[in-house]
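pasting the structure only:
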């Protein structure tokens, strides 16, 4: 008959072996991450992505984004761009959901080119009042930070439709979150 102390030691040893094996696999796979040929973490956003209206004269082109190492069980992806320094609760520049799990990149101008429609994704209404991407155009003064986030989700069935406000997209995205990866860019006028 085994003692309870012997059983506990055996279980602890098996757990240590399992943990070591799985930690090595996770480290080999790497963390969920996002990169962009248009945006660089910590750097200023380019004129191509700046809003084109009023005092802002940019290309209003959604940035190229790529992501890798999505967690197992990912059924769709979503993307948001949010200005955390805007007055009040912040400013939504872009929210996209329903990106299929086999898509791991968006080309530049995915928002305006019709590409997102071809893959079945849906875009929110941003805080400019437009459906799709609306680039930075903060008031003159201090630089603003824009958080670009890609979300790996555990469902493809979010209760959303194109044209709903980005805040509603944000809520639904966060109810299905498996992992997220972000980069931060800045813009100042």
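Structure's in. What do you need? Computed from a predicted structure; not experimentally measured.

Please make it C-alpha for all contacts and neighbour counts, starting now.
Noted.

Leaving out the residues flanking it, which one is nearest to the spatially most central residue of the chain?
When C-alpha atoms, centre = their mean is applied to the chain, the residue found nearest the centroid is residue 150 (1.6 Å). Counting by C-alpha to C-alpha, 6 or more residues apart in numbering, residue 150 lies nearest to residue 79, which is 4.5 Å off, once chain neighbours are set aside.

Next one for the comparison:
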């Protein structure tokens, strides 16, 4: 199966400009294919969230939100793979596997439901034979201690709130296809 469609624009280029800072990973690289370990079980993976570390967030950062979004999913609005909300300002890293549930997150932080329907990391899962997909792992530096959302909020509601509270973003965008 090959879905003949143009590549979606980079999602954060469509939003108002904000500052930038640095995110790195010992597990994934910007522009390079994800290892199967970080793919969803439906794609033959282990569904493990990658390690992320960040630095250089702007003054005034009071919390962080970490997301993973696939703009290349064959649906109009892309696909949310991970949304970890209200990470305390002192947090500078999530270890490999932190997306397995709220127990892997710092106190006060939590996951909201992804487009898989669960409250955890859902790995890469493009349709078999589809184009290469980009997975935007983004750390959002936020200007409030906690977004006004809860575990029942959708990823879209979190994203909407981020539009008003993001000071800066740090982005890694590895790829995956199978």
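Looks like it arrived, so ask away. Quick caveat, the model's predicted, so the values are computed rather than measured.

TM between them?
After superposition, the two chains reach a TM-score (TM-score structural alignment, normalised by the length of the second structure) of 0.84; 156 aligned residues with a C-alpha RMSD of 1.2 Å.

My understanding was that the residue nearest to the centre of the first structure contacts residue 178; is that so?
No. Contact criterion C-alpha atoms under 8 Å: residue 150 of the first structure and residue 178 do not qualify, at 11.0 Å.

overlap in contacts of those two?
Counting by C-alpha atoms under 8 Å, 6 or more residues apart in numbering, residue 150 of the first structure and residue 178 have no shared contacts at all.

and the aligned residue in the first structure for residue 69 of the second structure, how many neighbours?
Alignment note: residue 69 of the second structure maps to residue 82 in the first structure; criterion TM-score structural alignment. Neighbour count for residue 82 of the first structure, taken as other C-alpha atoms under 10 Å: 22.

what's the answer for the one 10 residues further on, then?
For residue 92 of the first structure, the number of neighbouring residues by other C-alpha under 10 Å comes to 28.

Please report how far it lies from residue 24 of the first structure.
As judged by C-alpha to C-alpha, to the nearest Å, residue 92 of the first structure and residue 24 of the first structure stand 38 Å apart.

on that earlier part again, quick check: closest non-adjacent residue to the match of residue 69 of the second structure.
Nearest one to residue 82 of the first structure, counting by C-alpha to C-alpha, 6+ apart, is residue 92 at 4.8 Å.

likewise residue 146 of the first structure?
Residue 146 of the first structure sits nearest to residue 83 (C-alpha to C-alpha, 6+ apart), 4.5 Å away.

which residue ranges form the helices in the first structure?
4-29, 110-113, 115-118, 166-175 (DSSP state H).

so which of those helices comes closest to residue 64 of the first structure?
helix 110-113 (7.8 Å; C-alpha to C-alpha).

Can you name the residues in contact with that closest one?
61-64, 116, 123, 132-133.

that older thread, and the residue nearest to residue 150 of the first structure, what is it in contact with?
Contacts of residue 79 of the first structure (C-alpha under 8 Å, 6+ apart): 94-97, 148-151.

Verify the stated contact: residue 34 of the second structure with residue 178.
No. Residue 34 of the second structure is not in contact with residue 178 according to C-alpha under 8 Å; the separation is 10.9 Å.

higher neighbour count, those two?
residue 34 (22 against 15).

show me the contacts for the equivalent of that one over in the first structure.
Alignment note (TM-score structural alignment): residue 34 of the second structure maps to residue 45 of the first structure. Residues near residue 45 of the first structure by C-alpha under 8 Å, 6+ apart: 38-39, 185-187.

Make a PyMOL selection of the buried ones in those.
Buried members of the contacts of residue 45 of the first structure, defined by 16 or more other C-alpha atoms under 10 Å, are picked up in PyMOL with:
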select buried, resi 39+185+186+187
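
Which of the contacts of residue 45 of the first structure fall within strands?
Among the contacts of residue 45 of the first structure, the ones falling in strands (DSSP state E) are 185-187.
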